[in-house]
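Colleague: Attaching a predicted model along with its sequence, questions to come.
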Amino acid sequence: MTANPAPNAAPASESAPSSLIIEDGVCVAMFAYDVGQHIDLNAVERIVGGQSQRRGLKKRRGSPRHFEFDPAPITLTQDIESIEVAGRALEPQADLTLYDFGAVTLAYRIDLRGPLGALVDIGVELYENAALLASSRKQVEAMMAILAPAVRKGHVAEFVEDYCVYQILALRDHPLERAVRSGGGIFAMALRADREPLSDQAQADVLGSRLSFGQDDTAIVDWNGAILLDADSDDGLAVLAYANVELLEMRYLDHQLDRALEIAWEATQARGWTAFLPGAGAAEQRRVAEFQIDGALLFEGVNNAVKLLGDQYLARLYRLASDRLHLPDWDASIMRKLDALDRMYQKITDQRAAWRMEALEWVIIVLIAVSIILPLMGLK
């Protein structure tokens, strides 16, 4: 069965009816970090023993085995400090998911049971929440210190990407699809982290990015978060978490390539007489080559971590999230920079070869001059 995107929805009411009560639901606040060039997931399992869990996708809804993580990431559960968001305490444990290409996601959970309208306050307080950001970095750094032997070129980069997913599993006395009809304004305000009702145009922009599989489920995906109205949405959560990780890695790689291009540019500039010394420019050439290799490995690792074939629901959900996060634009930008770096590396190589040839010519000229002058001076 093929999933079909929901048609662009007209703006819903600005507030949800008081009768809409979330009976079962959770908000998952995710923070993604780059922690190294590669994580040996088998080594992680050996270090943590029985505390880890390999999490693939469950293949529900008749989806073919064409959407799968390769290799499956590992999830660890950590105890966390007590933090409140909008008057609600976070669950006492958080999940840390590790991907083999050197990224991790720390996921906090907040119980959503209560009025649907409370999503707005939660969304506003989660936006750029300093306490959660500091806590997430502290948790990741502590775990990476333990897992250091399993991480190649380990570090915790300054870059971080956060994303919030509101999983609404059941409404009291109402089917889930009722929330789509009546709570659209609330969803839009929560996803855009704004307590003021959004304009019709802004609501349409948020609610238009929707995907449904059956009559009682809907995914609304925006750039800052998503709503999953579904009694069984763990696979969708895993897909959205991966899309957020991919955005983080694309941002990080783009920054690294900018640095590499600056180094390559400096290496191509005139170096005076030092350019003719043995080994001149070799260090810059090695650094540029290292950036090339690391960049290509990261780009391929991230883009090949998920197998996307066919037209099933999860693949379409990924493409929807990818479009909202502008991942194709990031991919195109990175490909251009990798190509530019390759051309500059070739120019550096050619330039060094020219310098060596020029230096050799001067050595030959000096030797010829010496061989002529010495006999004239009566010296042998």
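Modeller: It's in. Numbers count the residues shown, from 1 in each chain.
Colleague: all contacts plus neighbour counts: C-alpha atoms, from now on.
Modeller: Will do.
Colleague: What is the longest strand anywhere in the chain packed up against?
Modeller: Looking across the chain with DSSP state E, the single longest strand is strand 21-34. Contacts defined by 3 or more C-alpha pairs under 8 Å, 6 or more residues apart in numbering; DSSP states H and E place strand 21-34 against strand 103-111, strand 114-115, strand 160-171, helix 234-268.
Colleague: Okay, one more to line up with it:
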Amino acid sequence: MSVKILKGSIIFNTAFDVGWEINLAKVEETLLSAEKKSSRFRFSKDPRKAIIIKEAPIKIDLPQEEITILGKKYKTSVYSRVWDYGVISINLEIPIETGSSWEELVNIAGTLETDPEIEKLSIRLKDNLKASIINHIKNPQEWDYFEDYITYFLEGLDGVSKPLELFEKADIAALILGENEHKLSTMSSLPITDNYIQYYDDDLAIIDWNSAVLIEPSGNRDVADVIEFSLTHLLELRYYDYMIDKKLDELYDIINGENKGLKRVIKTHYEKIARESSQNYVDFSDFTAKVENSLKTVGDPYVATVFRSCAEQFRFDDWYQSISRKMNTLFQITQIFQGEITAIRSHLLEIIIILLIALELIPLGWQLMDYFFPR
């Protein structure tokens, strides 16, 4: 018996970096005055017992959109979240038709992986929302890159009595990777299917680097929310890595340029970069503190396990190590050249002092000449 979906949806998350920081209190005021429906993010579990959230993002319900997939039109629910560390996430929730087979869902997944229209729609929705809150964004900017993720949220299945039976009766890896043309090898499938999490025996979470399958008969959205939360952190880590690369490239260009001798003394390239690198240290420390404080757990609840799984799939540790290594390189190089500038300026100061002394001695020399060789 083939597996069919009785109830479910596809959640398409896209996270955008729009600025350095967003004043959520002001955003709430703006939305209330515009009569837009919004609420603060919260998990369904009691946060006092398991989850501690600092600066919870604002969820904004947006008008429905119509999306065409494989010739069918779907009325899609749209909502956004605004995060205080400068991120806007756009979420499109596409309903799965009741009775759809697993194979049909895999075909939809293959289309979503390559469909540019959903990406364009997400960008348009982000631009509209950003324009409405632009006054509350500190240092608004537009980074060319963004992060997207697909979650297959299944609340009811036919053909399996327990979620674990899905591993035998459906090609989960094909759905997660959007591979609808060729059958995946066991070598490709095992790393995905082996990485699953369960809390109750009737739920299941299989999280990979670009999509996830969640089976939640209760309709609980905690796991889906943690995935979105993790996606925004991945975006910020990528942005910081990009920013530091840019600073290093700028420094290398200056080193390889013609800033030598007095030009190097007069110009303040190295001083400027040294100041900026120090500021980057402060900013990155502030960012990591926000990341660490955004989601704290007491004990070892299920949501924390999901977050660790996301962190592993998104390679958070690798990004942190890369950023730390580059920051150390940036700091060391700027310190070396700051020291060189200081030394050159010290020599210049010595020359100036010698010249001033010489100027003071010239009148004395004339007086001595007049004394020994009177006219």
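Modeller: In hand now; what should we look at? Since the model is a prediction, treat every value here as computed from it, not as a measurement.
Colleague: Could you give the residue range in structure 2 aligned to the longest strand of structure 1?
Modeller: Per the alignment by TM-score structural alignment, strand 21-34 of structure 1 matches residues 4-17 in structure 2.
Colleague: try stretch 242-254 of structure 1
Modeller: Mapping stretch 242-254 of structure 1 onto structure 2 (TM-score structural alignment) gives residues 229-241.
Colleague: so how far does the matching stretch sit from its counterpart in structure 1?
Modeller: Stretch 229-241 of structure 2, aligned to structure 1 and superposed, deviates on average by 1.1 Å (mean C-alpha distance after the TM-score superposition for structure 1).
Colleague: I would like the residues contacting that stretch, please.
Modeller: Identification of contacts with stretch 229-241 of structure 2 by C-alpha atoms under 8 Å, 6 or more residues apart in numbering yields 15-17, 87, 89, 146-149, 284, 291, 307, 310-311, 314, 316, 319-320, 322-323.
Colleague: next one: stretch 267-285 of structure 2
Modeller: For stretch 267-285 of structure 2, contacts defined as C-alpha under 8 Å, 6+ apart pick out Tyr240, Lys247, Leu251, Ile254, Met327, Leu330, Phe331, Thr334, Gln335, Phe337, Gln338.
Colleague: 7 Å - rerun?
Modeller: Contacts to stretch 267-285 of structure 2, defined as C-alpha atoms under 7 Å, 6 or more residues apart in numbering, come from residues Leu330, Phe331, Thr334, Phe337, Gln338.
Colleague: cool, stretch 131-147 of structure 2 as well?
Modeller: 14-23, 26-27, 231, 235.
Colleague: Show me the contacts of stretch 267-285 of structure 2 that map onto strands.
Modeller: Reading strands off those, I find no matches (DSSP E).
Colleague: Looking at the residues you listed, which is nearest Lys260 of structure 2?
Modeller: Distance to Lys260 of structure 2 across those (C-alpha to C-alpha) is lowest for Phe337, with 11.8 Å.
Colleague: Which strand or helix spans the nearest residue to the closest one once chain neighbours are set aside?
Modeller: Among residues not flanking Phe337 of structure 2 along the chain, Tyr270 sits closest, at 6.5 Å (C-alpha to C-alpha, 6 or more residues apart in numbering). Using DSSP states H and E, Tyr270 of structure 2 sits in helix 269-294.
Colleague: Specify the local secondary structure of Ser2 of structure 2.
Modeller: When classified by DSSP: H, G, I helix; E, B strand; the rest coil, Ser2 of structure 2 comes out as coil.
Colleague: Tabulate the contacts of stretch 267-285 of structure 2 (CSV), appending distance to Trp102 of structure 2 and neighbour count.
Modeller: What follows is these, written out as CSV (distance: C-alpha to C-alpha, whole Å; neighbours: other C-alpha atoms under 10 Å):
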residue, distance to Trp102 of structure 2, neighbour count
Leu330, 51, 21
Phe331, 53, 20
Thr334, 56, 24
Phe337, 61, 16
Gln338, 62, 19
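Colleague: can those residues go into TSV with extra columns for distance to Arg221 of structure 2?
Modeller: Shown next, in TSV, are these (distance: C-alpha to C-alpha, whole Å):
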residue	distance to Arg221 of structure 2
Leu330	42
Phe331	43
Thr334	47
Phe337	52
Gln338	52
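Colleague: ok, of these, which one's closest to Pro116 of structure 2?
Modeller: Leu330 (37.6 Å).
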